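Student: How does the following fold in three dimensions:
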Amino acid sequence: MTDTFMDALVKRRSQYALGKNLPVSADDVEKLIRKAVRLAPSSFNSQSSRALVLFGEHSDKFWKLTTEKLREIVPADAFASTEAKMKAFAAGAGTVLFFEDQDTVKALQEKYPLYADNFPAFSEQSGGMAQFAVWTALASVGLGASLQHYNPVIDEAVAAAWDIPSNWKLRAQMPFGSSEKELGPKSFIDDEVRIRVFR
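Tutor: Model prediction:
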């Protein structure tokens, strides 16, 4: 494990104050996301994770769509804070939508029936690793991001807006952009509570 990798882990935080000032080009961000998704591990090397990368107007469109879908279910007297949150996400330079390919999951269930019940969970774990890989990669070049979950409320609208294959299941959304606010210190619970070591 290199210091560079550990430094990237330290930088990876939930940043909600996002801006559109990318420290690197959009092309470089795209390449970084592609590489992170490609290199993220997956069970049985299934490579089940899929990503939709939205920049600029497409990202704005996504958060407007999400706002309108939430308006249908959030009580009117509580909607102002929800709308403010959507505007904060839209203030970023882009959004990554993460999906898991259900055809890949089904194919593995058929090929390995002994583990059939486990493959949906394996897929979720693979998706989590892809999300973590992308988030850490973005942090490594100075981009802020956070991970959101507005699925399944937005699933059908997203599929229609960007012609998403029916076998792609939306699992998470990651708005990203320039970090417009310094983050405070992060608190940690005692390692002894979380980690046990026997030698």
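
Student: alpha carbons only for contacts and neighbour counts from here, please
Tutor: Fine.

Student: Need the residues that contact whichever helix in the chain runs longest.
Tutor: Ranked by residue count, the top helix of the chain under DSSP state H comes out as helix 119-140. For helix 119-140, contacts defined as C-alpha atoms under 8 Å, 6 or more residues apart in numbering pick out 7-9, 11-13, 29, 32-33, 36-37, 40-43, 47-49, 98-100, 105, 108-109, 144-146, 171.

Student: compare with the first, here's sequence two:
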Amino acid sequence: MALNFKEALQNRRTYYTISNKSLISDKEIEDIVKFAVTHVPSSFNSQSTRVVLLLGENHKKIWEITKETLRKIVPAEAFKSTEDKIDGSFAAGYGTVLYFEDQSVVKGLQDAFPAYSDNFPVWSNHTSAMHQFAIWTMLEEAGFGASLQHYNPLIDEEVVKTWNLPSTWKLVAQMPFGVPTQGPGEKSFQPIDERVKVFK
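Tutor: Sure thing, here's the model as predicted:
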């Protein structure tokens, strides 16, 4: 049964134990991504977010790139745990969503509106965050578990080269997803009255 928005929001959690199974078709996953990119708002309607959906061998490839990049910088005695984390969690999933922000769009806005120049990179990150949240929540609604990873900028150059992406696309985050194989960890909440103030 489909979740309503509040239920999807409440159930959206970080899942590190995921499988390479899917409860929906690849076309439906693609539709989720395209729906978010079409309808999620952006400052000045900049539409600066770029998203790459990796499935099948391409999903595995991103995590091979990540491992081989980290192998060069992580001490040999510590690399096994890094490799196990990537293989046992992120690479074990069904797919990965890569989030980028097109810096040519940001630069164009800075040139067009110099009074707001310093704000556009910040607003660009806000735009990306909204896309991440929207796609993550819709993946949750479809039965997937996901997490948000940040191996950028270490893997940026290889990612752009491997998938022949524009050099102006700046990698912001990676979201591996798959059907959860166990529940998420416990989540605690700080008192809501300390986080929200209402004045009437």
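
Student: what TM-score do we get after superposing?
Tutor: Overlay of the two chains. TM-score (TM-score structural alignment, normalised by the length of the first structure): 0.96; 197 aligned residues with a C-alpha RMSD of 1.1 Å.

Student: Just give me how far the longest helix of the first structure sits from the chain centre.
Tutor: 8 Å (C-alpha atoms, centre = their mean, to the nearest Å).

Student: Mean deviation, that helix versus the second structure?
Tutor: Average distance, helix 119-140 of the first structure versus aligned residues of the second structure after superposition (mean C-alpha distance after the TM-score superposition for the first structure): 0.5 Å.

Student: tell me which residues in that helix are buried?
Tutor: 119-120, 122-140 (16 or more other C-alpha atoms under 10 Å).

Student: Mind checking which of the contacts of helix 119-140 of the first structure land in strands?
Tutor: Of these, the ones assigned to strands by DSSP state E are Ser49, Phe98, Phe99, Glu100, Gly144, Ala145, Arg171.

Student: Need these in a markdown table (columns: neighbour count).
Tutor: Putting those into a markdown table (neighbours: other C-alpha atoms under 10 Å) gives the following:
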| residue | neighbour count |
| --- | --- |
| Ser49 | 28 |
| Phe98 | 23 |
| Phe99 | 24 |
| Glu100 | 23 |
| Gly144 | 29 |
| Ala145 | 29 |
| Arg171 | 21 |
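
Student: Give the buried subset of the contacts of helix 119-140 of the first structure as a ChimeraX selection command.
Tutor: Buried subset of the contacts of helix 119-140 of the first structure, written as a ChimeraX selection, criterion 16+ other C-alpha under 10 Å:
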select :8,9,11,12,13,29,32,33,36,37,40,41,42,47,48,49,98,99,100,105,108,109,144,145,146,171
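
Student: and Val193 of the first structure, how many neighbours?
Tutor: 7 (other C-alpha atoms under 10 Å).

Student: Distance-wise, check it relative to Val10 of the first structure.
Tutor: 20 Å (C-alpha to C-alpha, to the nearest Å).

Student: Please apply the same query to Glu30 of the first structure.
Tutor: Per C-alpha to C-alpha, Glu30 of the first structure is found 22 Å from Val10 of the first structure.

Student: what do you get for Pro41 of the first structure?
Tutor: 21 Å.

Student: Ok, Gly144 of the first structure next?
Tutor: Gly144 of the first structure is 12 Å from Val10 of the first structure, by C-alpha to C-alpha.

Student: do the same with Val37 of the first structure
Tutor: Taking C-alpha to C-alpha, one finds Val37 of the first structure at 20 Å from Val10 of the first structure.

Student: repeat for Gly177 of the first structure
Tutor: Where Val10 of the first structure is concerned, Gly177 of the first structure sits at a distance of 18 Å (C-alpha to C-alpha).

Student: likewise Val141 of the first structure?
Tutor: 13 Å.

Student: Comparing these two, which residue is more hemmed in?
Tutor: Val141 (16 against 13).

Student: could you list every residue that touches the more buried one?
Tutor: Here Val141 of the first structure is in contact with Pro23, Val24 (C-alpha under 8 Å, 6+ apart).

Student: what do we get in the second structure for it?
Tutor: Under the alignment (TM-score structural alignment), Val141 of the first structure maps onto Ala142 of the second structure.

Student: if we can go back for a sec, quick one: which two of the ones in strands among the contacts of helix 119-140 of the first structure are the most distant?
Tutor: Spatial extent of those (C-alpha to C-alpha) is set by the pair Glu100 and Gly144 at 23.6 Å.

Student: Enumerate every residue touching the residue most central in space within the second structure.
Tutor: Using C-alpha atoms, centre = their mean, the residue of the second structure that lies closest to the mean C-alpha position is Met175, 3.7 Å off. Contact analysis of Met175 of the second structure by C-alpha under 8 Å, 6+ apart lists Thr96, Val97, Leu98, Ala146, Ser147, Leu148, Gln149.

Student: Would you list the buried entries among those residues?
Tutor: Thr96, Val97, Leu98, Ala146, Ser147, Leu148.

Student: what number of residues lie near Ala76 of the first structure?
Tutor: By other C-alpha under 10 Å, neighbour count at Ala76 of the first structure equals 9.

Student: Over to the one 3 residues further on?
Tutor: The number of residues packed near Phe79 of the first structure is 16, by other C-alpha under 10 Å.
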